[in-house]
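Chemist: Let me see the structure of the following:
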Amino acid sequence: MINETVTLPERPKKPKWLRVKLPVGKKYTELRGLVDKYKLNTICTSGSCPNMGECWGEGTATFMILGNICTRSCGFCGVKTGRPETVEWDEPEKVARSIKIMKVKHAVITSVDRDDLKDGGSIIWAETVDAIRRANPNTTLETLIPDFQGNEKLIQRIVDVHPEVVSHNMETVRRLTREVRIQAKYERSLGVLKYLKDKGMRTKSGMMLGLGEREDEVIQTMKDLREVGLDVLTMGQYLQPSKKHLPVKEFITPDQFKKYETIGLEMGFMYVESSALVRSSYKAHKHAS
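Modeler: As a prediction, the model looks like this:
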């Protein structure tokens, strides 16, 4: 019997431009102390965002509502999948209080998908924005929303409370959508963004690169997003949350990210944030003005 050794393809090694600087600065230290003292729930800390120090220094923070268990099982996302807990109806006031304690100038609100709820979580979404407005009238807002299964009645609840920016991420190109975002649909996400733009909202979306997409596919997705009137586009490097998630196929070079930025601005996007460590809420305060 002959023992054969199977050689698995090597995964690309993380390049030097993905090294993250440790957060520093007086503002970061102050906010970190408040988060720890009051046990505030920010995506910045729970997601170990590489831009946490920079964003906090600029007065921006991201909060996740509707629990931390998602009804979907996207191949890229580190959030737990399963049966979510019951809705906490006092959550809007808790988030508003956290923003006030932290003296956040620009807040980004996001959530898990709640396909288990008839309203998709849209009522809590709207009440959260209203609560933040009451407690923090000078704070600008970005809402990074799920697709609400394309239900315009639910999306309209976000429009009605009129945050400065409404974001919904495409995440990847059309060909990879089924693999990367298992329960999502490329056209449905475009439809959500079009509906928001038609209602007069400033719209934003994000893409992860390095999942095996081709340059022409990225550019086509950018064109599709401009066709539905998208204002702001973020593009960053996909990083594998665990071995159970989709592997990184390629590390995109800084020059390639810069190329996409140039192409995007030429297409007419208001803002394009394109570099390896960019995440959805990177420079978010700038996009509200």
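Chemist: can we go C-alpha only for contacts and neighbour counts from here?
Modeler: Fine.
Chemist: Could you count how many residues lie near the closest residue to residue 195 other than its chain neighbours?
Modeler: Spatial nearest neighbour of residue 195, chain neighbours left out: residue 152 (7.7 Å); criterion: Cα to Cα, 6 or more residues apart in numbering. Residues near residue 152, counting by other Cα atoms under 10 Å, number 14.
Chemist: Distance of residue 152 relative to residue 165?
Modeler: Computed as Cα to Cα, to the nearest Å, the residue 152 to residue 165 distance reads 18 Å.
Chemist: Excluding sequence neighbours, find me the nearest residue to residue 146.
Modeler: Nearest non-adjacent residue to residue 146, counting by Cα to Cα, 6+ apart: residue 113, 6.0 Å away.
Chemist: Over to residue 62?
Modeler: Setting aside the residues directly before and after it, residue 62 is nearest to residue 108 in space (Cα to Cα, 6+ apart), at 4.5 Å.
Chemist: Verify the stated contact: that neighbour with residue 281.
Modeler: Yes. Using Cα atoms under 8 Å, residue 108 is in contact with residue 281, at 6.8 Å.
Chemist: Tell me the residues that contact both of these two, please.
Modeler: residue 62 (Cα atoms under 8 Å, 6 or more residues apart in numbering).
Chemist: State the helix or strand in which residue 205 lies.
Modeler: Using DSSP states H and E, residue 205 sits in strand 203-209.
Chemist: downstream neighbour of that strand in the secondary structure list?
Modeler: Moving toward the C-terminus from strand 203-209, the next helix or strand (DSSP H and E) is helix 215-227.
Chemist: Touching stretch 199-217 from outside, list them.
Modeler: So stretch 199-217 is contacted by 159, 162, 164-174, 176, 193, 196-197, 229-238, 246-252, 279-280 (Cα under 8 Å, 6+ apart).
Chemist: Start and end of it, how far apart?
Modeler: 28 Å.
Chemist: circling back: burial measure for the residue nearest to residue 146, as a count.
Modeler: Other residues within reach of residue 113, judged by other Cα under 10 Å, total 24.
Chemist: who's in contact with it?
Modeler: Residue 113 makes contacts with 70, 71, 72, 120, 146, 148, as judged by Cα under 8 Å, 6+ apart.
Chemist: do the same with residue 78
Modeler: By Cα under 8 Å, 6+ apart, the contact set of residue 78 is 241, 242, 245.
Chemist: before we go on, could you also do this sequence so I can check it against the first one:
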Amino acid sequence: MATKNEEILRKPDWLKIRLNTNKNYTGLKKMMREKGLHTVCEEAKCPNIHECWAERRTATFMILGAVCTRACRFCAVKTGLPNELDWDEPNRVAESVKLMNLKHVVITAVARDDLKDAGSRVYAETVKRVREENPYTTIEVLPSDMGGEFDNLKTLMDAKPDIMNHNIETVERLTPKVRAKAKYWRTMEFLKRAKEINPDIPTKSSIMVGLGETVEELHQTMDDLRAHNVDILTIGQYLQPSRKHLNVQKYYTPLEFGKLRKAAMEKGFKHCEAGPMVRSSYHADEQVNAAARAKQAKGDELLKGE
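Modeler: Sure, this is the predicted structure:
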């Protein structure tokens, strides 16, 4: 949280956001409201919402309600006591993916520490229903650590998403300050276990920069992720969502992001997105592995033949 004595950094020119509220944007927003669905795009105040909704017509669905049981100091999602589980939510998400004709969908969720299964059964059911209604859509999941209970992780992995994404968020030293309840090495173990459950499913993680970390710490975090068999990495600039949240300590330049991406690829990541506006699900449709692309191509061929 900012104090009176702390200087708030001015945003550089490369962080200017281009607004676009065309019919794709307004239509998608209307559909989400009509179906009672939430997106992390809105709840977390993502800076890319206009590009994704208006131009790319993609969205990251946020399931298990809109209230998180954690209060991470970087995140704008509401915190408090969540509502009861909505078992019809998987059906509404699947129908929306079909209406949007998505080739790739990202499904994330609030942390549900109030539930023994951390919401994993509803999560898995959502993946299954999306696949049933959209057999040629690739599915990426972005869960919390589910309390570190690996039976919950297995429930979700058994639904066979195409990508398992779980964010490390920051370096080890800053984790207690930045992330509520989450632990650096528990996240690493979560990613490792996901790969052990199904080695064919790519794993992915994301790092925010600008919270006071050093370049050396970022390189160490990359090494730790690779040591736990993570395939895909995204690196983006932390932006303070409100004055109640952590201050930005540094704005990285596009050149610095380029150097981080180069380092990540040299360390063995199969793909790395790095840039000021990159978020965990930014251009996620372009991060799908070769097997998923082949799956999409097959679907396109069948559609052309109809």
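Chemist: Between the contacts of residue 78 of structure 1, which sits nearest residue 52 of structure 1?
Modeler: Taking Cα to Cα as the measure, residue 52 of structure 1 sits nearest to residue 241 out of the contacts of residue 78 of structure 1, at 17.4 Å.
Chemist: surely the closest one meets residue 77?
Modeler: Yes. With contacts defined as Cα under 8 Å, residue 241 of structure 1 counts as touching residue 77 at a distance of 7.0 Å.
Chemist: Make a markdown table out of the contacts of residue 113 of structure 1 and add neighbour count and secondary structure.
Modeler: Below are the contacts of residue 113 of structure 1 laid out as a markdown table (neighbours: other Cα atoms under 10 Å; DSSP: H, G, I helix; E, B strand; the rest coil):
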| residue | neighbour count | secondary structure |
| --- | --- | --- |
| 70 | 22 | strand |
| 71 | 17 | coil |
| 72 | 20 | coil |
| 120 | 21 | coil |
| 146 | 23 | coil |
| 148 | 21 | helix |
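Chemist: ok, of those, which one's closest to residue 93 of structure 1?
Modeler: Nearest to residue 93 of structure 1 among the contacts of residue 113 of structure 1: residue 120, at 19.4 Å, using Cα to Cα.
Chemist: Which position in structure 2 pairs with that closest one?
Modeler: By TM-score structural alignment, residue 120 of structure 1 lines up with residue 118 in structure 2.
Chemist: Its match and residue 150 of structure 2, how far apart?
Modeler: Residue 118 of structure 2 sits 11 Å away from residue 150 of structure 2, taking Cα to Cα as the criterion.
Chemist: what ranges do the helices span in structure 2?
Modeler: Using DSSP state H, the helices found in structure 2 span residues 23-34, 40-43, 49-50, 89-100, 120-133, 150-157, 175-178, 184-197, 215-227, 254-266, 290-305.
Chemist: Give me the mean deviation of the second one from structure 1.
Modeler: In the superposition with structure 1, the aligned residues lie an average of 3.3 Å away from helix 40-43 of structure 2, counting by mean Cα distance after the TM-score superposition for structure 1.
Chemist: Please name every helix or strand in contact with that helix.
Modeler: With contacts defined as 3 or more Cα pairs under 8 Å, 6 or more residues apart in numbering; DSSP states H and E, helix 40-43 of structure 2 has these neighbours: strand 60-63.
Chemist: what sits up against the strand it packs on?
Modeler: 37-41, 89, 93, 105-110, 123, 281.
Chemist: hang on, the earlier thing: mind putting the contacts of residue 78 of structure 1 into CSV with neighbour count and distance to residue 216 of structure 1?
Modeler: Formatted as CSV, those follow (neighbours: other Cα atoms under 10 Å; distance: Cα to Cα, whole Å):
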residue, neighbour count, distance to residue 216 of structure 1
241, 15, 26
242, 11, 28
245, 15, 25
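Chemist: for the residues you listed, which one is nearest residue 184 of structure 1?
Modeler: residue 245 (16.8 Å).
Chemist: how distant is the strand holding residue 205 of structure 1 from the center of its chain?
Modeler: Here strand 203-209 of structure 1 is found 8 Å from its chain centre; the criterion is Cα atoms, centre = their mean, to the nearest Å.
Chemist: Quick one: work out the angle between that strand and helix 186-198.
Modeler: Calculated by axes from the mean of the first three to the mean of the last three Cα atoms, to 10 degrees, strand 203-209 of structure 1 forms an angle of 150 degrees with helix 186-198.
Chemist: Mean deviation, strand 203-209 of structure 1 versus structure 2?
Modeler: Superposing on structure 2 and averaging over aligned pairs (mean Cα distance after the TM-score superposition for structure 1), strand 203-209 of structure 1 comes out at 0.5 Å.
Chemist: relative to helix 215-227, how tilted is that strand?
Modeler: Using the same axes, to 10 degrees: strand 203-209 of structure 1 against helix 215-227 is 170 degrees.
Chemist: Let me know the angle separating strand 203-209 of structure 1 from helix 254-267.
Modeler: Between the axes of strand 203-209 of structure 1 and helix 254-267, defined by the same axes, to 10 degrees, the angle is 150 degrees.
Chemist: The equivalent of residue 48 of structure 2 over in structure 1: what's it in contact with?
Modeler: Matched by TM-score structural alignment, residue 48 of structure 2 corresponds to residue 51 in structure 1. Neighbour list for residue 51 of structure 1: 23, 277, 278, 282 [criterion: Cα under 8 Å, 6+ apart].
Chemist: wait, what's in contact with the second one?
Modeler: Under the criterion of Cα under 8 Å, 6+ apart, the contact partners of residue 277 of structure 1 comprise 18, 50, 51, 236, 237.
Chemist: how close does it sit to residue 217 of structure 1?
Modeler: Taking Cα to Cα as the measure, residue 277 of structure 1 falls 21 Å from residue 217 of structure 1.
Chemist: what about the residue most central in space within structure 2, distance to residue 69 of structure 2?
Modeler: By Cα atoms, centre = their mean, structure 2 has its centre lying nearest to residue 280, at 4.1 Å. Remark: distance between residue 280 of structure 2 and residue 69 of structure 2 (Cα to Cα) = 21 Å.
Chemist: What's the separation between the residue nearest to residue 271 of structure 2 when sequence neighbours are not counted and residue 268 of structure 2?
Modeler: Closest residue in space to residue 271 of structure 2, ignoring its immediate chain neighbours: residue 232 at 5.0 Å, by Cα to Cα, 6+ apart. For residue 232 of structure 2, the distance to residue 268 of structure 2 equals 9 Å [Cα to Cα].
Chemist: got it, and residue 21 of structure 2?
Modeler: Distance from residue 21 of structure 2 to residue 268 of structure 2, by Cα to Cα: 39 Å.
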